[in-house]
Every structure is written in C-alpha cells, then in structure tokens.
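[1] sequence first, predicted model second:
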Amino acid sequence: MKDSIDNNTPDLFAEPEGLPDAHSDVALEEPAQPPVPPIITDEPNGEEPDEELAAYAKSAYLAYAMAVSKSRAIPDVRDGQKPVQRRILFAMREMGNEWDKPHKKSARIVGDVIGKYHPHGDSAVYEAAVRMAQDFSLRYPLIDGQGNFGSLDGDSAAAMRYTEIRLTPIAELLLSELDQGTVSFRQNYDGSFQEPTVLPARLPFLLLNGASGIGVGIATEVPSHNLREVCEVAAQMVETPSFTEAQMLDMIPGPDFPGGGQILSSDQDIRNAYTSGRGSIAVRARYIFEEMARGQWQMVITELPPGASAAKVLSEIETLTNPQPKMGKKTIDQGQTQTKTLLLSLLDTARDESDKEQSVRIVFGPKSSRIDRDEFARTLLAYTSLETTVSFNLVQVGLDGNPMQKSLFTILTEWCQFRVATVEKRLKFRLGKVNDRIHILEGRHIVFLNIDEVIRIIRQSDEPKSALIERFALSDRQADDILEIRLRQLSRLEGIKIEQEIAELMKERTKLEAILASPAKMRTLVAKEIREDTKKFGDDRRTLIQTEKRASLSEAAVLDEPVTIILSEKGWLRQRQGHGIDIATLSFKEGDKLFASIECRSPDSLILLSSDGRSFTLIASQIPGGKGDGVPAPSVVGIQAGTSIVSIMTGQPEDRVLLSNSGGYGFVTKISEMLTRQKAGKLLMTLEEGEKVLPPVLLPSGSLELQRYVACVSSSDKLLVFPLGEVKEIPKGRGVILMGLSNQESLKLVCVFEDLLTAKGVRRGRSIEEAPLFEIGKRARKGSLLNLKVEGLYATTVSK
C-alpha cells in the first residue's frame, strides 16, 4: 500500500474539524462535561430574573440529560457497550472469570460489580448480565451462562444465586489489550479502584450486537449485523482512506438478527435508513410447509423476527379467536367478530413444539387441506407479530463524547479512527517495553563479559551501585538489576540467551519503529488484525434479505364460497352460506320482513345505498352468519339517523349504474365510483330538501346505446320513455333532469329496458300486469298519464 494518497482524496481518518485530537486520551476517553452556569441574581429581593432562571434550568437539564445518556442509556461507538456492560466485563476479567476457566456464581460477579464499580441495584446489573448471555438477544453473546437464563418466550432467568457465568471467547476481543496502554483508566466512585473509561475493542461491537436504550430526551435502536460483512468493510475502510459510502452499502446488505427471519424491505429502504441514521424495515418470520399423510399439510414457523416469540404469537391468536369486549362495551364489535370468523374458518390447531434441538417450532394446522397455502400463511402473518417492523435509530456516544444520531458510514469511520489510534498506542507501549528490556539486557550482558570485575566491585565497595555505574557507565535501572540478579543467571548458557533475546528484541524494535513511522503500514496492520479476528469468529448470515410485499389485513385470506346476503326492511343484515336459499324459511324480528337478498361470493364487495345519497362498502365475509337475526346496518357502516337503506348491490368495478332521486334528477356512474373504504361512506348523489334516492338500476354490460331506454313514472302515474344515451355519465353529483315534474309531484319509479316494458299496478281495485302503450320521447319531458296506478316497472327481456 502506498504511504501517501492524492491530496484531493478525502481521508477517512482525518480528525473532525474543531474537535480534540482523536489520539489523545481526552478526546477518546472522557470528554469534558458542559459547565453549568451559576444563577445570577440582580433583583433586590434576591429573586432571579426569569431569563436567567430559564437559562440556568436549560443548562442544568441539558447537563443532566447528557450525564444520564452517557453513563447509563447510550452505548459508546468505540466498544459498543453501555457503562454497566463495560463494568461487568471488566470485573469478570479482573476475577479471572475467562472463557477457559470454570464458571463462577452470578451473585459473586454482581456483588463485585456493584461493590467496586457500579453503585446501583443488583437487579439492574444482573439483568444486564443475563441479556449479555442470551443468544436470542445478542448476535454474538459476551457471557457464557450456565443455568436458566430465560427464554425467547419472555421467561425470566433464575435468581443469580443459582446461575453461573464466565466470559465467552469473543469477549476477549474487548478485553485482551487492556494492559497494553491502549486506554486510560479512572478512579471508581469512591477512589479505591481503577476502571477503564472504554474497552479497546478489536471489532465494532456496536454494530455486531446492536443496542437499544432510552435516555433523557434521546433514544437509540441499533440492529445487529453479521460479523463477516461489517468487519470486511471496516478492514477496507482502514486500508483505503478513499473508501466510499456507496461501497459500504454494497457490502452490507442489511441487519442480521439473532433469530434469523426474513427482511422484506427493499434495498433502497435499507440504504435510506443507513444513510440517514433513522428508519424502519419490515421483517417476517420464516416458515415451511410440511407434508403429512393423506394429503394433509401443516405450516411450521422455524425463525421469528425480533420481538416475537411463540408465546406471544399463540396469545395473539387466542385473543383474536376468543375476543373480549373492549373497554366500555358490553359486547364484541363487528371487527372482532369478522376477524374471529375468518381465523376460525382457516385455522384448526396452533401449538408450540419448540425444544432444545429446535429453539423455534410453531405449528399451525389448517381446517382443510384444500385451503390455499399462501392465503393461509398471509392471514397469519397479517394478524400476528409473525410480521413486524424493526426501527433504526443509530444514536451513540461518538468520538467527541456527545450522543448523536449518525449514519452507518460515520459510525464505522469513527470506530476505524478509534481502532487505528488504539493500535498506535499499543505499539508505542510495546516499543517502550522493548526498549526497556533491551536496556536491562545490555546491562546484564556487560556483567557477563566482566563477571570477575563486577563481583570484585560488589565485594569490596561500600557503595557497589555507584561504583558499578561509574565503572561501566550504567544507568540506575541497570545497576539495580545487576545487584538483584541471581548467581545462576551468570552461567554461560544464560549469556547466550541474553545475546539471542537482545537480537530478537532489536528486530522487533526495528519493525515497531517502521510501522509507527508509516501510516500506510499502520493501516495495513490494523486491517490484517481485523481479518484475522473475522476468520476466527465470523459465521454465516442468519437473516434472509428478500424483498416482498407485506401481508396486509385487506389482503388476508377470505374463504371464497357462495353466500346469500339478506337485508330486512328495518336494516338488519345477515349472511347465509350457499345460494338458492328458501326465503320463506327465514324468520325476522316482530314487525320486520325481507327487504332484499343478494347472492354473491364471500370476498365480494357489497354496496349499500342510503336514502340521503351516500354509498357504503362492505365485504360479504364481514357480515356475520349463523341462525340469528344478524346485525343492524348502523353497527357496520356509518348510516345517519333518520335515513334508510334503499338498495344493496354488487358488481364488477366497470359495471354501470343509473342513479336517480325523487326530484326527477339522475346520472350514470360506475360501480368503482360507488366503492369506499370510509365507514362514514361516500356522498354520491346531491339532494335538495325533501328528496330521496331511488333504488339504483344496474345496467347491462357494454357501452351506452340508443336502443336501450329509460322509463320513468311519476307519483301521478305519468310515464316517460327516452333513450338511455341522453343520460350523462358522471362520477357523482346531482345529474341531469330525467323527468319534468309539476308542483307536489315526485319521481317514484325508474327502469331500463331494451324491447318490452311491463308495468305492475292496480286498476279499478284489481292487481294487473301489462305492457303499457308509450311513445319514445325526450329526456326532461313530463310524459303521458297511464290508466294504471303503477307499483312497479321491469323489463321482460334481457340484453342479447
């Protein structure tokens, strides 16, 4: 690697402008706290001016918030640990509780931590240690626990007197360089012990294990990542100062959660979260379908997204299939009923078969093997936490000592700066040790070459140290070492060892000085060490990244079957399975009777049209079935008091409908214009005072043609027939005049026909049906009087 780069290339390891030297202990370890200004009192009665009090309160609050965030809630970008986690790891190391030693009681560790470094409650320290030992909480656990440390289902860990812990091998990457001059130490709370201000992390643990925390006015949510991906990026960033954010995003596809799962969000969504430091992604459980005997099958969940557990999922299903009334209600609402009906129509069994061999195994059995598998899975994903959202909030204490939200690239850049500075300190510390050892060995070598004279001086001199220094030009260190040396070390064999050790140390010194003198060699060494640790501790990715559409409630499975929807005159709705229902067998509440029935499929959209010109949309499957009287329409849709339902209909979005009102106005619109997602409905037809909407007429398929005719009958039994093509097609509004009306007259019937029109009514007290005589007229005319009190109009032929 070249020792220098182009001056125009941005240096990733350049110090931020206006910040302390990143290689100094002050900048890397413990930045100064902002001073709290004193209260300035100018009032004669000793009362503070409002401005000064406000400034003091603001500064005091900010200082408090900063202290809490840094000392408790927010992790450090350098070692990725919060103070309590750092103190637990340090205390375990000091007690020799390392990965190759026997476990120690958790209570012993907790006592040491709160007694020496962390004067807080023992439960807080133990809970932090438990989380560091849970392989379902941390991607790379730092503590090896023995005993009950809780479960994914939310079970608590056993008391600390029962469990035992020790460090894991990967935790050595945080602690191995503590005694090599890499970080500064400070006094503990009572000044009796020393503790490190930060751990000399060899890898970016903030991103490997992630972090979450809530401070004062600030919070963090950093997801875990795969060690191989992150560390290869870190190694290349160290090696190549011109490494760009785009290159990083290509190498880190997304988070890697301890429990696996599948990330559904697009690459762009993930990149946006990484570049801004804030965002969210959708994560789904992973599942398989297991084949069983006689064509049966079952759905098995094998991996869960963060925050989900088998107990939580099964509890959600129990709540949905056995709902309880909401607060302040005596009965469950329509939405709960619909969800219950849907799930019970699909799901037969749900059980947790997780064990030691399979940490996650949730089994769902369908009602029937004929149910579509994808719809079955989509429904469970939509209604439970099997599909969830994971938030990004990349906040950490940076190199400047302040908690701040930063991009992933900035986080890695700051860690790389810290790592290079740490390795530089380690090498300088080692160089000092090497020089000191060479200095001592050179003194011993002088003794070996002049052994007789040295012995004579020691025996005869009153001040042998001064005499040796004067005779052989030794330093105080060398003279003290010679006087303390054992006689057995003066053998010929020991002399050879001294010469060999001096030669080896001289080579090491030359190598260290060369590295320290060359930034390029320094970066190469750091990158090499990162890759060596990656090779030792790296593993395969657990979380699959595959962009897919999220399962939504609107797309959840609905059992597609024939149903009949029944509407009573008083507005009660109910559903019956199948077609061809014998209406005569239906019973209604006293004083009520059938208003309309419609045959459709359970996933179909139904349109209710009210007398005030509003349309409402329902899914057929949302209407409860059973043998009861159903539910009142106002409990399902937002029909206004004093209005009634004039029609219930369904059709394809492109189908056309003729709408009219008692004022003689009307227009043609499409079914798609009548659909709405709002419970309060959609205002479709504008009415004047006293007018009401008439039942709509579903038009035959095809374009509007003149051979189709509109027949209108007024309240005075006048008939007007004109071509359908004269009616304007609009999405909504009042429309055009269909029939001219006199004062106190209203439009009561509208029909569309092609060949033959039949009128049903009463003449001279007799009920009759006949084809009335008429002439094709023009829209908006008054029509001609019929010799019949008309009660109904209908076409006797259908469209060819």
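    On my side now, so go ahead.
[2] drop to CA atoms for contacts and neighbour counts, all remaining ones
    Noted.
[3] following the chain onward from the helix or strand that residue 447 is a member of, which element is next?
    With elements delineated by DSSP states H and E, residue 447 resides in helix 408-449, which encompasses its position. Where DSSP H and E defines the elements, the next helix or strand beyond helix 408-449 is helix 451-460.
[4] list the buried residues for that next one?
    Taking 16 or more other CA atoms under 10 Å as the basis for neighbour counts, the residues of helix 451-460 that come out buried are 454, 457.
[5] any idea how far the helix or strand just after that helix is from the chain center?
    The first helix or strand that comes after helix 451-460 along the chain, using DSSP H and E, is helix 464-472. Relative to the chain's own centre, helix 464-472 is displaced by 74 Å; criterion: CA atoms, centre = their mean, to the nearest Å.
[6] and the comparison structure, right after this:
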Amino acid sequence: MSSEAPDPDDPQAASRVDRVRIEDEMEQSYIDYAMSVIAGRALPDVRDGLKPVHRRILYAMHEMGVSSRSAHRKSSSIVGETMGDYHPHGDSAIYDTLVRMAQPFSMRYPLVDGQGNFGSMDGDPAAAMRYTEARMSPISEELLADIEKDTVDFQSNYDDRLREPEVLPSAMPNLLVNGSSGIAVGMSTNIPPHNLGEVIDATVHLIDNPDCEVEDLMDHVKGPDFPTGGNIVGKDAIYSAYATGRGRLRVRADYEVDPEENRIVVTEIPYQENKARMVERIAEDVNEGVIEGIADLRDESDRNGVRIVVELKRGANVDVVENQLLESHLESTFGVINLALVDDEPRVLTLKETLEHYVAHRKEVVRRRSQFELDEAQDRAHILEGRLKALQNVDDVVELIQDSEDRDEARTELRSQFDFSEEQAAHIVRMQLGSLTSMETAEIESEYEDVQARIERLQTILDSEDELLTVIKDELREIKAEYDDDRKTSILEAEGEVTHEDLIPEEDCVVVITEDDYIKRMPVDAFDAQNRGGKGIIGSDPKDGDRVSKVFRANSHDYLLCFTNQGQVYRLKTYEIPEMSRTARGKSAVNIIDLGDDEEITAVVSTDDFEEDECLTMVTRNGYVKRTCVDEFENILSTGIIAAKLEDGDALVDVEVTDDSGDLVVATEGGMTIRFDESEVREMGRSARGVRGIDLQDGDKVAAMVATDDHDDRALLTVTENGYGKRTLLAEYSKQSRYGKGLIDIKTDDRNGRVATAKAVREDDHLVIMSESGQIMRIPAGDVSQVGRNTKGVKIMALDGVDNVASVTVVPAEVENDE
C-alpha cells in the first residue's frame, strides 16, 4: 500500500487527491447503501408487485422451461440457475423466497407449485432444497405472458453476460392480489393480499371511471383477503388503510362456540400467526391461571384445515373464556403500509393510486405488444404479397430461376424484372415447387386475408385509447374467469363502531327533483296535512326557467334505484341527497348522480322492497312494457347502467316491483287506462326494449303504471295537470288483453288538462302533491272523492296561472301512523 501512496515531492500529487469531510462521505455512502437495499432487495415494484428476487426466480424458471405444464424440477437446480445467472446473493435467501412462493398459507395465490415438504403453519421449516421440487403455478405464467414480445425493458445481469427483465408484464394486479412484506433501511412495507376477482373488478371500474373515489373502489374490494381466512373486525380501519396507504387492521380467528358440547372450536387463525406457538401460549396461560375454565386443549388440524378444540370445564362461563381468548390469542393486528417502488422511488400509495399505476403499466405493455405483433404481421403480409405476385407470374418466375446460374443471380433478376423486395425475392427463391399447387395458392390467399384483418385490428388498438383499454379489461376478465375464487376472509362490524350511516337519523323524507336536475330532501313531517283544494305551501324555489319534475317519498337509509327518461338506472343512499329547507333550490344532481345531458329521473324504487324472484317492470312514454329480474340490478356502476333500450323519441316513465302474479294498470295522459295480466309481458334482459302494453291514440302518451292483483282493495288515484283528481276502486278496471286501446278513466277537458300521474292508494294514506313552480301540499287520500270511471273528479290543489301539477307521492298509512 505504501508503494502506491502519492510521492510528497511530486507537484502533481495534490491535484489527484480529493479532500472531503468524513461525515459527508459516510452520509453519502450510507444513502447509496440504503437506496441499493430499497430498490434492489426489500421493496416490490408497483407494476408487477415483485421484488427482484421473486422476479428473477420466476424468470429463471421461465428460461429453464419449468412451466406449469412441465415436470417438477429439483429446487436446488432452480436456486442454482437463479443465483448463477441473475441473483448472486446466496442460495439460502433464494430458497427461502422460493419456499414462501409455494406456501398456500403465505400466498393468497401461490406462484410456485411445490412438491415435497415446504413448511407448515406451525413454523416447521421446509426440507432442504435437494429434497424438494418445484415448477411455476399456472397463475404465475400470467405474470410472464408476452414477455418475449418486447412488452418490457430488459437490463444486463450482474456480470453483463445475460439480459433480465426490469419488470414483468403482469397480466394481473399482483401487488394487491398477493401482497408483499419487507424491511428496507429506514422504511418497511406490509401490503395484505386480496381476492383476485375483487381487485380485477375494481381495476375495471377504475378504467371505466377514472375520476372515481376510494369509496367507489371499495364497492368491489371489500377488504384484504388472507389465505388463512379469519375475520377483519371494523370497516373504518380498512377505509383508512385504502384512503391513506396506512392502517391497522384487527384480524380475528374464526371459531364456533358449541354450548351443547361445552367447547370452542377454532377453524381459521389470523394471517401469519404461528399455530403451534399460539396453542402453546394458550396452554401457558391456562397453567398459570391467566385463563380459567379450560379443561383441555387439542390441535386436531390436518391437511384439510385448521381445527383447534378448546374443551371447557363444567360450569365455566363460555362468554368469559371466549373474551379472554380473543383478548390474548385469537386476535392480532395487521399493520398496513402500502409502500412500493414507483419509478424506482419508494412511495406510500392509496388503493386508487396503486391501481392507477398498474393500469398505466398494462397500457404500456399492451401497446408495445400490439406494436410488436403489428410489425410481425406486416412483415408476414409483405412476404405473402410477394408469394401471391409470384403465383400470378408463376411460369415466368420459374423460368427465370431455372435460367439463373445461382441463387444470388435469381434474387437479383427477380427484384429487377418483377420489382420484388429483397425479403420477397429471397423467400421466393427458397420456395418449393409443391407450394405452387392451386390448394397452396388458396391457403396463401386465406392467410393473407387473415393477416390483413389482424393488421387492421392491431392498428385500431394502437390508434384508439378506448380500444386499448377494452383489450386490457377483456384480458383481466379472462383471468378472473380462470382463477377467481370465493373470499376467504370475512369483514365484521366492530362492536361499538360508529359508521357514517349510524349518524344519520332514520326518517321518512320527501325528495324533490327539478327539470334542471336540482335535488334535495326534506322530512315528511315538515308538511302538515291540509284540506283538499288549497294552494299548499312553498316546497321548493326553482330558479327562473326551471320546474319541479318529480317528488317521491323514501326512508333516509334506503338504497334507491333512480331510473331516468333515457333508460339508465343509478343507485344511491337517500341520505346522500342533501337535506335542505322548504325554500331552498336544492343541489345540482350531477354532484350526486352522473346524469347525462337532457337526462332526468322519472321513477325511483327502493331496493328494500326486493324479494327473491321479483322483477322490475317498466313502462315507456310510447307504451312499451318490459320485466327484468332484480338480480340484474345488483352491481350498478357510479355512471349507471342500462335499464331499458328506448326507441328515438321514447322515454322511460314509471317502474314497479312485481312478482308475476298480478296485473298491470297503465294510465295515459289522455285519460285512458288498460289493465292486463303481468304474465303477458315475458321476462327479458336489461338491454331489451320490451313489448307494447297499450295501443295509444294519436298524440297520447303513457303517464304512469300501477301493479295490482284481484284481491287489491286499493283505489286508483288519477291526478291531472290542472290540479283535479279522483279515486276509483281498482276492481272497476276490468282486465283486457295486452296492447288494447283500454277504457276511459278520467275526462281530460280544458278544465282538467291532461293526466299528470296515477297512483294506487288507500283511504288512510296521505298524498304529497307538488307543482312545477314548487308549491307543495299534503292531504289525506280520503279527501279525494271516490267515484267511478269516466268522470271529471274534484279540485285537489289550487294552482296559479300557468302552474301545473308536477308529481304526486304516497305516504302509506303505516308511515303516517308512525309519525
């Protein structure tokens, strides 16, 4: 060393020495080391959810041909290949990683199919690598799919001999699906695993609704889904973890209390809990008297699952023992730290941000794959064009090749005389004579057509962002169909946990909507009953040019299906509609429901009314009727879904919940009604238009629909736009065949005006009537005279000037009595 020291007499020596402060050098060296550990070992990449060691093991298996369809290979062989070619950090670290990837109690969807002893939930270690065998699991191949199609960037391995991928294409959101854990320098990550189907549904929802919130994604991702099952206690903690990237989840074992056998049986334990150690700790607490009342403790677990039996002493208080076990042993805390590498920098991510980065990765992968396949297809099309051209001039081409001295001359002459490219000429020279048959010609033409169609499809994907996203969604759905399974972990409400909904008083409300889509709710009891024929009081104050279009009653905790004139349906909680005073205008509905242009709510149904095998029956302005099973309205996007297909100029008017056992009464604006058996309208899908329910007269339109049956003692309330109305027993409306002209219900002369709506009511129900200008009035239904069909009715509400009745809602008698 001394011989290499600078010569103090050398005048240039000083210029070759850098003087630095030792604390600065140590700080920079430590930062370099820390970043090496963070980026190179401990943290997963947000795109494929893998750390370098996981990625290198899978890629080494891919290069070795150890797929899910091949024979198992000795683990020592896989570890050796990985260490020698890609990961020179010691065989034990690589094998430990391989083992964990094969453990079904560690990975929600194991990436390695192991054969042999790969450890247990009791903390037993895996057998030595020379005794175990492994191969890729089918789902791990989805992470590597299309890697040979220039979908990801490659980098040199540690000794520059080989190339390895910087990230895998990852056809599924693996970071959330399998989770990750690791300790870096000054930071750590602990991402829980999730259900594949739920994560894919959330990813598809995010693609369709890029402006959605974490709450919207949680409609699909209910919470972590641990491979060992168990229960997560408390939804607020899950929301906090998803919204901030950090949280603490209470994970509880799943158990059954058997009072007849006087025992507690544990069938699932918290994730990452050592089962044997947990049983030992319970036994220690029993022996030390910390837990009393336990007579025997047995671990009866086998390959079929966990079974820990806690036998209780005679006379022991089961609740006390249960609470003691929960407090000390059957519950643990899982600390969520959603930390991953984004562009080689560690970041704590929310649920939405995690999925956004994954979608961006898949867009890049699919775009690069499509470009690769397009280049291949275009090259193939170029060769096929040359072959077809050669076949069109087959005699001349064959003669030219025969007359040439060698292949080089033949290629040159082909390019000169027939304008072939270099690639085409080389291919033609190599062609065999057997390929000149008519059958071969037909096959080439067919292949050329297929290649051209493939080129057009790939070009569409590359040119259209929407088409590219559609491809991503379709591929995600295919993976879900292939690998989805039932959720293993249940979500429990925490005892004493106060949810947002708990803070909302449960009460009956009146919801008011205007034509310009302003919406609000008010308590029903804010309106005292008045006498028939009054003007009512101010119930809304629409802006100039706006008019009230709909008023309906709902409970503040109801889930509502809101159907619009354009045939869409949206779902929301009543309490999500802002509560305002009578004189308030309301809030723009676009802040609550994603309504389109010229779209307005025309019917509302509470999902609390649904029962098994029921249908939603709809009627349109032009008289079409359809029935669709309520099951088709379970998963409604924030942007809504199609409820009915409409003709141009048609609009959805009314919706009723029916069970195929009664009749439908359709009322028109011109005062006609028709009653027919519901079974005449067959059940059909959401996108169907329906069948004709009534033969409308010229200029007439449907106003409303009512569901009834032969034992219904209610009356049909018909209200006209000028504030007149009547009640007629439903029994007076005789049944006809569907698509008839119907019967006269009420006279629609100048005094009455056209029919505004029709409702089924009982005498002790209350009516809430609202005018277009915002006047509202509440009256008992019995105040409206009960008369026969084909009459004028009586004045119900006094209207000013050009004001008209906008809508009527019914407050049932049982609700009225509760108030």
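    Arrived safely, thanks for sending. Quick caveat: nothing in here was measured; it's all calculated off a predicted structure.
[7] fetch the TM-score of the aligned pair.
    TM-score for the superposed chains, counting by TM-score structural alignment, normalised by the length of structure 1: 0.58, backed by 483 aligned residues with a CA RMSD of 2.1 Å.
[8] thinking again about what came up before, just tell me the aligned range of the helix holding residue 447 of structure 1 in structure 2.
    In the comparison with structure 2, helix 408-449 of structure 1 aligns to the range 351-392 (TM-score structural alignment).
[9] then stretch 203-214 of structure 1?
    Stretch 203-214 of structure 1 corresponds to residues 172-183 in structure 2, going by TM-score structural alignment.
[10] first-to-last residue distance for stretch 77-95 of structure 2?
    Chord length of stretch 77-95 of structure 2, first to last residue, is 11 Å (CA to CA, to the nearest Å).
[11] one step back: list the buried residues for the match of stretch 203-214 of structure 1?
    Within stretch 172-183 of structure 2, the residues that qualify as buried by neighbour count (16+ other CA under 10 Å) are 172-182.
[12] rewinding a little: the match of helix 408-449 of structure 1 vs structure 1 - mean distance after superposition?
    For stretch 351-392 of structure 2, the mean distance to aligned residues of structure 1 following superposition is 0.9 Å (mean CA distance after the TM-score superposition for structure 1).
[13] any idea how far the match of stretch 203-214 of structure 1 is from the chain center?
    Relative to the centre of its chain, stretch 172-183 of structure 2 is centred 19 Å away, using CA atoms, centre = their mean.
[14] and what of stretch 352-365 of structure 1?
    In terms of CA atoms, centre = their mean, the centre of stretch 352-365 of structure 1 is set 24 Å apart from its chain centre.
[15] quick one: end-to-end distance for it.
    From its first residue to its last, stretch 352-365 of structure 1 covers 12 Å (CA to CA).
[16] excluding its own residues, what touches that stretch? List them.
    The set of residues that contact stretch 352-365 of structure 1 without belonging to it, under CA atoms under 8 Å, 6 or more residues apart in numbering, is 297-304, 310-311, 347-351.
[17] 10 Å - rerun?
    Stretch 352-365 of structure 1 is contacted from outside by 136, 151-153, 259, 287-290, 296-304, 309-311, 313-314, 346-351, 376-377, 380, using CA atoms under 10 Å, 6 or more residues apart in numbering.
[18] among these, which ones are in strands?
    Cross-referencing the contacts of stretch 352-365 of structure 1 with the strands (criterion: DSSP state E) gives 287-290, 297-303, 347-351 as the overlap.
[19] give the ChimeraX command for selecting the buried subset of those.
    A single ChimeraX command selects the buried members of these (16+ other CA under 10 Å):
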select :287,297,298,299,300,301,302,303,347,350
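[20] can you pick out the most distant pair from the ones in strands among the contacts of stretch 352-365 of structure 1?
    Between all members of those, the longest pairwise span (CA to CA) is found for 303 and 348 and amounts to 21.5 Å.
[21] find the helix or strand that the residue nearest the centre of structure 1 is a member of.
    Compute the mean C-alpha point of structure 1, and by CA atoms, centre = their mean the closest residue is residue 390, 1.2 Å away. With elements delineated by DSSP H and E, residue 390 of structure 1 resides in strand 387-393, which encompasses its position.
[22] against structure 2, where does that strand fall?
    Per the alignment by TM-score structural alignment, strand 387-393 of structure 1 matches residues 331-337 in structure 2.
[23] the matching stretch vs structure 1, mean deviation?
    Averaged over the aligned pairs, stretch 331-337 of structure 2 sits 0.5 Å from structure 1 after superposition, using mean CA distance after the TM-score superposition for structure 1.
[24] report the buried residues of that stretch.
    Taking 16+ other CA under 10 Å as the basis for neighbour counts, the residues of stretch 331-337 of structure 2 that come out buried are 331-332, 334-337.
[25] now do stretch 101-111 of structure 1
    Of the residues in stretch 101-111 of structure 1, those scored as buried under the neighbour-count criterion (16+ other CA under 10 Å) are 103-107, 109-111.
[26] list the contacts of residue 92 of structure 1.
    Residues counted as contacts of residue 92 of structure 1 (CA under 10 Å, 6+ apart) are 98, 104, 108-110, 112-113, 143, 165-167.
[27] tell me the helix or strand right after the helix or strand containing residue 549 of structure 2.
    In this structure, residue 549 of structure 2 sits in strand 548-555 according to DSSP H and E. Elements were assigned by DSSP H and E; along the chain past strand 548-555 of structure 2, the next helix or strand is strand 559-564.
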